[in-house]
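In: all I have is the shape, not the residue letters:
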């Protein structure tokens, strides 16, 4: 371990505060106070807040679309360069470090923390919507202006709809996580610094990183994590509520969604109290098993070959169209890019502190090459299989019988995205059973996201400590739920998108600087290994 980087770090180590909290005073106080002020103001002035949120979305997606596209493309190139460079042999934690978790447990935790509710919410919605409404590239839509189906347009439109979905959930997003997680792992395990975002910037600011400059970085990370999580929790509440309406005829409204958030946050608090191994790890593994059962039922109860073809066709088209879909300029589909892709890139960046810190926490002992390849490719491949099968089956249902298709009703005719997966399940056997399972999966994803998010925010606000008191983590789990609630009240989906994009703009700049500090740290590690 390199101790040269440890100068002055005692300035940020958490101190015992009120209620037994072990906090870094400035970061905790400012983050907590600002969060509470935001919650109160949004509740008191919901209409004004909604207007502001929509303005933020319009500016971020309409004016800065080119910026987000370039930044995320760069993260992919940087990650791939690390794989082929000599730096790939560096081991996180030093030459003698070995992984704490098996591949199965590691992948399960990556799966639940880094993917979450999106697998359920978007797996039917996106392929169908892109193929029939937004179309990632300009092709003939299957349904003409008169609503008549054009069979000749189906294959190309379906393939592009799946490819557009793969774009948003594939290697671009995971490259964002790679940068954040690798930076934290290197400076924590190899350089001996606190497990905090600010530690990554020691090569830039030196000892000054333990002062106000580091405070700003950590506070940005807290807000980025809060709003990224709130978006996921809000979407999760909407889908759980929609599923309960579909199965039990429970009303769909903001009140019900708030109740869902409150109940699930209460369960998350129990998981937080049990700790990483006793709570989150067990929930993650259980969720992995339930998700696999759910996936294989859909695959084999539905038209199996159609589902597998959806995966393969989507993958081939994704690879073929990856560069055009990733290009920041010279495209004809501005509405698609600004409405979908830019929101996703901002969401991935906003989630980066949360998921990146969590991935770093469970990845000690991996080599850089192993780490980058596994984090970049394994979850992406899993997502492609899942969304290819679900999307392919949903598209087949849609075109086989458009007049009675619930998928068409929920995605194209009467846009109710939270119901899209239930529309697909309705045409398979045991629809009531699988719909209940989908609700349970959504709720567990909800819990694991809240749990792991509170762990990360707690670590940041405790000055990098990973064993801060439980009440402190419970405090942040509660705040996450409250932020999700006020965003739903203050503007629904627009508010959720605004929270993500507003925090992603400054934090993307922070992450670009991280690429430099990662390179500098790896140079030092490689020099030490070679003697």
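Out: Received, thanks. Just so it is clear, the model here is predicted, and its values are computed rather than measured.

In: going by C-alpha atoms from here, please, whenever you check contacts or count neighbours.
Out: Will do.

In: residue 445 contacts residue 116, correct?
Out: Yes. When contacts are counted by CA atoms under 8 Å, residue 445 is listed as touching residue 116 (5.2 Å).

In: with neighbour numbers in mind, choose between these two.
Out: Applying other CA atoms under 10 Å to residue 445 and residue 116 shows that residue 445 carries more neighbours, namely 28 against 23.

In: buried ones in the helix or strand hosting the more buried one, by neighbour count?
Out: When secondary structure is defined using DSSP states H and E, the element that contains residue 445 is helix 431-461. Neighbour-count burial for helix 431-461, counted by 16 or more other CA atoms under 10 Å, picks out 431-432, 434-461.

In: below is an additional structure, to be compared with the one above:
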């Protein structure tokens, strides 16, 4: 019998939902396309402002956590060291965060904005500048801020607080102990479904580009069945990687991925218009900073345009939909780093590399399209996005070599996305466990490949992409206000219980070590009333106990010759008043406060507060209990 380490409700619940959605896409692909497409249009049209505000808020939150005092906090015990070297850590988070998208859109997006910009005249220098700024906005710090928020919250609660590394742990401040119940299971099921379908759509894009490259290099036919065969081959390599674990398979492939990517980018930089690209990189970055706030909050509210829904809002929803997968993976590999190191590494380093990558490929493609290509690259982009990269390589030397490297790079990105996604899904389904059985990792890796293959055959990748974007809406923490109130009440209840436990433990320790010590808000009886031989602490030569700073004055502090303070004088004036007659305590009768040895006002014998009042003094009696000959003044010492 196979050994398992899983949360059965999450494991089999997610499997059931994934199977149902795949069956619906296979049985009625046209209906699913229509339903999910209209749902996507409605969500973006209705909540577009919320997407923009949320992404801006995520960025501000990450910057505040990194710059403030929390930046020194370590994601793990204070003495722990990072699990991975810095370069390996950057390579893994870069491969998981962007991956296939950089290869697919490096040429396609800048050229599309150049051909159809939202404001400038198409095909002009102004359109080229605007297209590069928009590309920087879509692939810059905004995307990584979404990943950083999820990854930072999960890393803190998992590595610092000892909670399981699952998406439900990030909701612990809101839901409290209810994350271990049905609500937490539903959150994890949702995360698994969103992660698997998001990876499946990306795998569909990647395999289409691999097929286009092989068609260009070898004449291999480009159809759905060939792509299914490519999925089987690449997923086989992903299974080998996922079985070797995070430290060997995923880490080594990510390092190989980054090495090939840097080599390909340097080749294009040297073979292309090098001087122009370096100038364009500096100018693109300056324009990005100049238009940062305008593009961050721009919604074209005064002059509505469909371009906003097709591009910016689509990207924001897509990054949010990917955040459970990428955020969990980043959290898993970031143990031992401080919050400031985490934020700087996640926000700045991948963004800088992405800007350079987009400038080298995008500006080179636009320059070639304006010159020797004479619009051929724009035509190729508008015809088929997957062929744009290989059409671009035709205008550079060593076309066969660069196209081969591009196919290898897309395939390795394919494998790293699949194996890291399988590890993340398996971690969620197993309740945060790391050393899960191999069959569970193989199971989820196979599910990813099966979903991508079936959706390619059914033509349902577009519907699945739309469904993923619609599902991104609740990932941002759009919870019911009743849940917030209930979660806050649960937190307050647990804090009160913790305070009572600490106070009771301190009282027991004081009685065992040094006699009955006064609790907060309670003045102990005079020393003269203590029994002889009482272990109240060692006496000093003047007869007072060590640690007793009270003078002989009943209310003052210091020596007996010290004048009482203003507050002490008020208490002296109160002591001269005639006290109310004490109500005798009956020896029998009905059960009540007097039956338990308590005065009618709730205090214990001799005016000492009861256990509850010592923890929560009543405001109408002040902090100090009433003693014979003393009237409560309602004032606190």
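Out: Thanks, I have the structure now. Treat the numbers as computed from the prediction; the structure is a model and nothing was measured.

In: so which bit of the first structure is the lengthiest helix in the second structure matched to?
Out: Ranked by number of residues, the top helix in the second structure under DSSP state H is helix 29-67. Per the alignment by TM-score structural alignment, helix 29-67 of the second structure matches residues 46-84 in the first structure.

In: check the mean deviation of the helix holding residue 445 of the first structure from the second structure.
Out: After superposition onto the second structure, the mean distance of helix 431-461 of the first structure to its aligned counterpart is 0.5 Å, using mean CA distance after the TM-score superposition for the first structure.

In: just the residues contacting the helix or strand following that helix, thanks.
Out: Next helix or strand after helix 431-461 of the first structure toward the C-terminus (DSSP H and E): helix 470-489. Contacts of helix 470-489 of the first structure with the rest of the structure, by CA atoms under 8 Å, 6 or more residues apart in numbering, involve 20-22, 35, 39, 42-43, 46, 226-227, 229-231, 233-234, 254, 258, 261-262, 265, 268-269, 272-273, 450-451, 453-455, 457-458, 495-496.

In: which of those residues count as buried?
Out: 21-22, 35, 39, 42-43, 46, 226-227, 229-231, 233-234, 254, 258, 261-262, 265, 268-269, 272-273, 450-451, 453-455, 457-458, 495-496.

In: now, the residues you listed that are in helices?
Out: When DSSP H defines the helices, the subset of those inside them is 35, 39, 42-43, 46, 226-227, 229-231, 233-234, 254, 258, 261-262, 265, 268-269, 272-273, 450-451, 453-455, 457-458, 495-496.

In: need the counterpart of residue 307 of the first structure in the second structure.
Out: Aligning on TM-score structural alignment places residue 307 of the first structure opposite residue 277 in the second structure.

In: which elements pack onto the helix or strand hosting that match?
Out: Secondary structure assigned from DSSP H and E places residue 277 of the second structure in helix 274-290. Taking 3 or more CA pairs under 8 Å, 6 or more residues apart in numbering; DSSP states H and E as the contact definition, the neighbouring helices and strands of helix 274-290 of the second structure are helix 125-139, helix 349-358.

In: what residues sit buried inside it?
Out: When burial is assessed from 16+ other CA under 10 Å, helix 274-290 of the second structure yields the following buried residues: 277, 280-281, 284-285, 287-288.

In: that concludes my questions; thank you for your assistance.
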